[in-house]
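Student: What follows is a predicted protein model with its sequence.
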Amino acid sequence: MIQDTADIVRERMKAAQDRQKSYAVKRRQPIGLQVDEFVMLKVSPWKGIMRFGMKGKLSPKFDGPFKIIQRIGKQAYRLELLEDLVDIHDVLHVSYLRKCLSIYDETVPLSEVKLDNKLTYVEEPEMIINERMIDLCNKEVELVLIKWKHH
């Protein structure tokens, strides 16, 4: 009787493990990171630990962008980190990385942003690059591409 019970428990455990494995494999997505791409480093806050200048819920969830220097195996990447992040190892697991979606070369440094006396940022168009009409939901809509100048 004990042997039959143990066999039943093993079968049910095996079925539960197979079911969980199928859920995990179905949701797994390959991350296509390449050398010389930019990624964001996940620095989710840990309770009571101050990292990256802030503590608690106001601390940033991602930091970067950082350039990928080398791929190490299937799951790890070596990053080009800044000098102030010396205490962090430069080889990181893929679960700590997110692909950087912004164009790194087109970001405006904070030093170039000029505010007026009311502390507001006024954007002025530099030039209109493209102007055309498109059909959107059976309506004619004018599409204008504008290049903004930064003060």
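Tutor: Now that the structure is in, tell me what you want to look at. Numbering: from 1, shown residues only.
Student: C-alpha from now on. contacts and neighbour counts both.
Tutor: OK.
Student: Which stretches in this protein count as strands?
Tutor: 38-42, 62-72, 76-80, 91-93, 97-99, 124-136, 139-149 (DSSP state E).
Student: Most tightly packed of these?
Tutor: For those, the largest average neighbour count (mean count of other Cα atoms under 10 Å) is found in strand 38-42, namely a mean of 20.
Student: if we can go back for a sec, closest one to R51 among the strands of the chain?
Tutor: Ranking these by their distance to R51 (criterion: Cα to Cα) puts strand 62-72 first, at 10.8 Å.
Student: Determine the set of other helices and strands touching that closest one.
Tutor: With contacts taken as 3 or more Cα pairs under 8 Å, 6 or more residues apart in numbering; DSSP states H and E, strand 62-72 sits against strand 38-42, strand 76-80.
Student: Check it against this one:
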Amino acid sequence: MRFGKKGKLSPRYVGPYEILEQVGSVAYDSRLPNELSMIHTIFDVSILKKCKRDPVSILPLEGSKVKEDLSYEEVPVEILDCQVKKLRNKEVSSVKVLWRNNVL
């Protein structure tokens, strides 16, 4: 069992977490949150992944219109395509819509 989930849906990486010190030539001690207290804090370099933070991808919170329940409203701009697919005894219609997001 990995990090609370098992099977195919278990996350490959969790984090990012702060590295406290280098313990050996290939081992590092990290600071983990209380939820992961049952996991040993020393990891081999082969299972760590470098966290690359891109300052362009960080969005400011001041301009976002996120509600208290962490949802937002999207507005449709235009309908791009409509299709009706025939199955054995019924028809299923699908619509492709271009959405304008208020968050960005």
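Tutor: Yes, it's here. Keep in mind the model is a prediction, meaning the values are calculated, not measured.
Student: Let's have the strands of the first structure in CSV, adding distance to K114 of the first structure.
Tutor: Written out in CSV, the entries for the strands of the first structure read as follows (distance: least, Cα to Cα, whole Å):
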stretch, distance to K114 of the first structure
strand 38-42, 27
strand 62-72, 24
strand 76-80, 30
strand 91-93, 37
strand 97-99, 30
strand 124-136, 12
strand 139-149, 11
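Student: between the ones you listed, which gets nearest to T107 of the first structure?
Tutor: Taking Cα to Cα, strand 62-72 is the member of these nearest to T107 of the first structure, at 11.2 Å.
Student: quick one: the closest one to the second structure mean distance?
Tutor: Taken against the second structure, strand 62-72 of the first structure registers an average deviation of 0.7 Å after superposition, with mean Cα distance after the TM-score superposition for the first structure.
Student: in the second structure, what residues pair with that strand?
Tutor: The counterpart of strand 62-72 of the first structure in the second structure, counting by TM-score structural alignment, spans residues 13-23.
Student: Stretch 20-32 of the first structure too?
Tutor: Structural correspondence for stretch 20-32 of the first structure: none found in the second structure, per TM-score structural alignment.
Student: out of the strands of the first structure, which comes closest to K55 of the first structure?
Tutor: Taking Cα to Cα as the measure, these were each checked against K55 of the first structure, and strand 62-72 came out nearest at 13.8 Å.
Student: about what we covered before: of the strands of the first structure, which is nearest S111 of the first structure?
Tutor: Closest to S111 of the first structure of these, according to Cα to Cα: strand 139-149, at 14.7 Å.
Student: returning to what we had before: just the endpoints, please. Distance across the match of strand 62-72 of the first structure?
Tutor: 21 Å (Cα to Cα, to the nearest Å).
Student: Settle this for me: E73 of the second structure is touching L104, isn't it.
Tutor: No: with the criterion set as Cα atoms under 8 Å, E73 of the second structure and L104 do not qualify as a contacting pair; they are 11.7 Å apart.
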